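**Student:** Build me a structure from this.
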Amino acid sequence: MSGRKQQPAYIIHRKPWMDESELIECLTPEYGKLPLIRKRASRPLPLFQELTIEFSGRSEQKRLLEWQVSGAVHQLSGSLGFYGLYINELIYHLLGRYDHNSVIYGLYSSTLHLLQHSADTHPAIRYFEKTLLEQLGYGLDWLVDLQGQSISKDNAYQYYAGNGFAVATSSTAVISGVILLAIAHNEWQAESALFWAKRILTTEINLLLGGKTLKSRELFESASQL
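**Tutor:** Model (predicted):
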């Protein structure tokens, strides 16, 4: 890839690189998470805005040549900015470089829109987490239990981290089948659906992070927002 290329992109992460440059990680529909190098003195790159970028280079030494804002402007200020940082961190830590997935690109874009325009942001975050895990190949089966039986609204279940759900054999931390089915179908208005989705998805994400700490969670820890 030595010629000049163009892509829609979102800036996910950036850090200093060498003496006067920075390494940025872009989310793109065609190349997945794309690392690019650029001069640090250049104009600031906006977060949460869809850009059109031009880049060139080979292997890991691709360089950002030009960029411009091309999509909708998302004003994620205050607490919404922390939510935006959270989904950026998930993409940064969980998605491999050059792991092409246009669904994840669309998911990210639509989540930014929902964060800005929805009165309740929690369904958007839970849907993002759930769909991201599914697209990465780590999604739970919310419709079938570990014995291969369909989840029943008449049964209670226990959650086994990294595996799924089994019919409850004790009264400890049981989850109604009604709730699991609601989460499966993204019916977030169902009673306790958001509570259990947050609890379960956070556990699954922590397993994948392998001990990595998310700065956005630290910022929101006192308010229990994420």
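**Student:** can we go C-alpha only for contacts and neighbour counts from here?
**Tutor:** Noted.
**Student:** which parts of the lengthiest strand in the chain are buried?
**Tutor:** Ranked by residue count and defined by DSSP state E, the top strand of the chain is strand 5-17. Within strand 5-17, the residues that qualify as buried are 7-13, counting by 16 or more other CA atoms under 10 Å.
**Student:** Any figure for the gap between the closest residue to residue 107 other than its chain neighbours and residue 224?
**Tutor:** Spatially, and ignoring its direct neighbours in sequence, residue 107 is nearest to residue 128 (6.8 Å; CA to CA, 6 or more residues apart in numbering). With distances taken as CA to CA, to the nearest Å, residue 128 is found 18 Å from residue 224.
**Student:** The two - which one has more neighbours?
**Tutor:** residue 128 (19 against 9; other CA atoms under 10 Å).
**Student:** follow-up on the earlier one: buried residues in the helix or strand following the longest strand of the chain?
**Tutor:** The C-terminal neighbour of strand 5-17 among helices and strands, as given by DSSP states H and E, is strand 21-28. By 16+ other CA under 10 Å, the buried positions in strand 21-28 come out as 22-28.
**Student:** between strand 21-28 and strand 5-17, how big is the angle?
**Tutor:** Orientation check (axes from the mean of the first three to the mean of the last three CA atoms, to 10 degrees): strand 21-28 against strand 5-17 gives 140 degrees.
**Student:** Do a quick rundown of the helices in this structure.
**Tutor:** Counting by DSSP state H, the chain has helices at residues 79-94, 102-117, 122-135, 177-184, 193-209, 215-220.
**Student:** want to throw those helices into JSON lines with distance to residue 66?
**Tutor:** Putting those into JSON lines (distance: least, CA to CA, whole Å) gives the following:
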{"stretch": "helix 79-94", "distance to residue 66": "22"}
{"stretch": "helix 102-117", "distance to residue 66": "20"}
{"stretch": "helix 122-135", "distance to residue 66": "29"}
{"stretch": "helix 177-184", "distance to residue 66": "42"}
{"stretch": "helix 193-209", "distance to residue 66": "33"}
{"stretch": "helix 215-220", "distance to residue 66": "29"}
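**Student:** Sequence B follows; please return its structure for comparison with A:
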Amino acid sequence: MHVDLADCVVLHRRAWRETSLIVDVLAREHGRFALVAKGARRPKSRWSGTLEPLARVSLSWRGRGDMPTLADVQPGAPRRLGDNRLLAGLYAAELTLRLCARGDPHPALFDSFATLLEILEQGAPAVVALRFFERDLLAELGYGLDLWHAADTGQAVVAGQAYNLVADVGFETADNETVDAVDGRVLIGLRSGRFELGADVRTARDLMRRALAPHLGDRPLKSVATAHAMQRLGRRSDAVETADAAHRSSEEPRT
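**Tutor:** Predicted structure coming up:
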């Protein structure tokens, strides 16, 4: 196979042999696959700094089999993402790696991923932006959620009515007291790309986790574990700073 300057996003990379990399990418027209970047870890490699995770690049490759050889890289603009938004991007990349079959093109998913990274760079809240990427990912893989109609009645989803997600069925009408039931307002927000209330964002996050769980299996996502570890570290740091401030305050001379 000979491909020249395909539009790609780098999903992940790992060391291979002494000086090379294996680079997992999502190509708009070719789907997800891995490339061998020979010599990319050498200090003076021409590809140094161009194959970072989440980078949008144009790639050329040659060869047959599961892992062709990288031939050329044309880098795009540098990616500028803060801590939370960087973790959000890595989470989206890990979902793509875990759920997308190799060599199965999904141009619409590529566009959704690229849009996610762009709006994260522009300052969009990660907890909101990710929900719409998760929605698009499930739809592209054939597991899309019907956010328009109740599965049991066929009637339109409406705000104020509770719905419960039933595996392999869809959203059925439910009582407000039903465990994990969500207001129709949340489903309308997911399909329209805009949530009315802050509480709807948190509900949508939990809902999408349940929708993804059957497809991810029991193996935890590394990006989620990293985010939780950073949150715990942040809470401990805040507690230490508070304790130090209290200690300093107690040592100040009283007047």
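**Student:** The residue nearest to residue 107 of structure 1 -> structure 2?
**Tutor:** Counting by TM-score structural alignment, residue 128 of structure 1 lines up with residue 133 in structure 2.
**Student:** Quick one: residues contacting its match.
**Tutor:** By CA atoms under 8 Å, 6 or more residues apart in numbering, the contact list for residue 133 of structure 2 reads 92, 112-113, 116.
**Student:** mind running it again at 7 Å?
**Tutor:** 112-113, 116 (CA atoms under 7 Å, 6 or more residues apart in numbering).
**Student:** same question, residue 80 of structure 2
**Tutor:** Residue 80 of structure 2 neighbours (CA under 7 Å, 6+ apart): residue 121.
**Student:** what's the counterpart of it in structure 1?
**Tutor:** Checking TM-score structural alignment: residue 80 of structure 2 goes with residue 75.
**Student:** ok, so what distance separates its match from residue 112 of structure 1?
**Tutor:** Residue 75 of structure 1 sits 9 Å away from residue 112 of structure 1, going by CA to CA.
**Student:** same check, this time on residue 80 of structure 1
**Tutor:** Residue 80 of structure 1 is 9 Å from residue 112 of structure 1, by CA to CA.
**Student:** These two: which is more packed in?
**Tutor:** Higher neighbour count among residue 80 of structure 1 and residue 112: residue 112, with 23 against 15, using other CA under 10 Å.
**Student:** Not including adjacent chain positions, what is the nearest residue to the counterpart of the more buried one in structure 2?
**Tutor:** Aligned counterpart of residue 112 of structure 1 in structure 2: residue 117 (TM-score structural alignment). Of all residues beyond its chain neighbours, the one nearest residue 117 of structure 2 is residue 89 (6.5 Å), with distances taken as CA to CA, 6+ apart.
**Student:** That neighbour: neighbour count?
**Tutor:** 24.
**Student:** Show me what it lines up with in structure 1.
**Tutor:** So residue 89 of structure 2 corresponds to residue 84, using TM-score structural alignment.
**Student:** can you check residue 144 of structure 2 too?
**Tutor:** By TM-score structural alignment, residue 144 of structure 2 lines up with residue 139.
**Student:** which SSE is residue 249 of structure 2 in?
**Tutor:** helix 222-251.
**Student:** Quick one: list the elements packing against that helix.
**Tutor:** For helix 222-251 of structure 2, the contact count by 3 or more CA pairs under 7 Å, 6 or more residues apart in numbering; DSSP states H and E identifies helix 83-99 as packing neighbours.
**Student:** what angle separates the helix it packs on from helix 126-140?
**Tutor:** 20 degrees.
**Student:** buried sites along helix 83-99 of structure 2?
**Tutor:** 85-97.
**Student:** Any chance of TSV for those residues, columns distance to residue 216 of structure 2?
**Tutor:** Supplementary listing: those in TSV, determined by distance: CA to CA, whole Å:
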residue	distance to residue 216 of structure 2
85	22
86	21
87	18
88	17
89	18
90	16
91	13
92	13
93	14
94	11
95	8
96	11
97	11
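**Student:** superposed on structure 2, where does the longest strand of structure 1 end up, distance-wise?
**Tutor:** Mean deviation of strand 5-17 of structure 1 relative to structure 2 after superposition (mean CA distance after the TM-score superposition for structure 1): 1.9 Å.
**Student:** That strand packs against which elements?
**Tutor:** Strand 5-17 of structure 1 packs on strand 21-28, strand 49-56, helix 79-94, going by 3+ CA pairs under 7 Å, 6+ apart.
**Student:** residues in contact with the second one?
**Tutor:** Meaning strand 49-56 of structure 1. So strand 49-56 of structure 1 is in contact with 1-10, 62-74, going by CA under 7 Å, 6+ apart.
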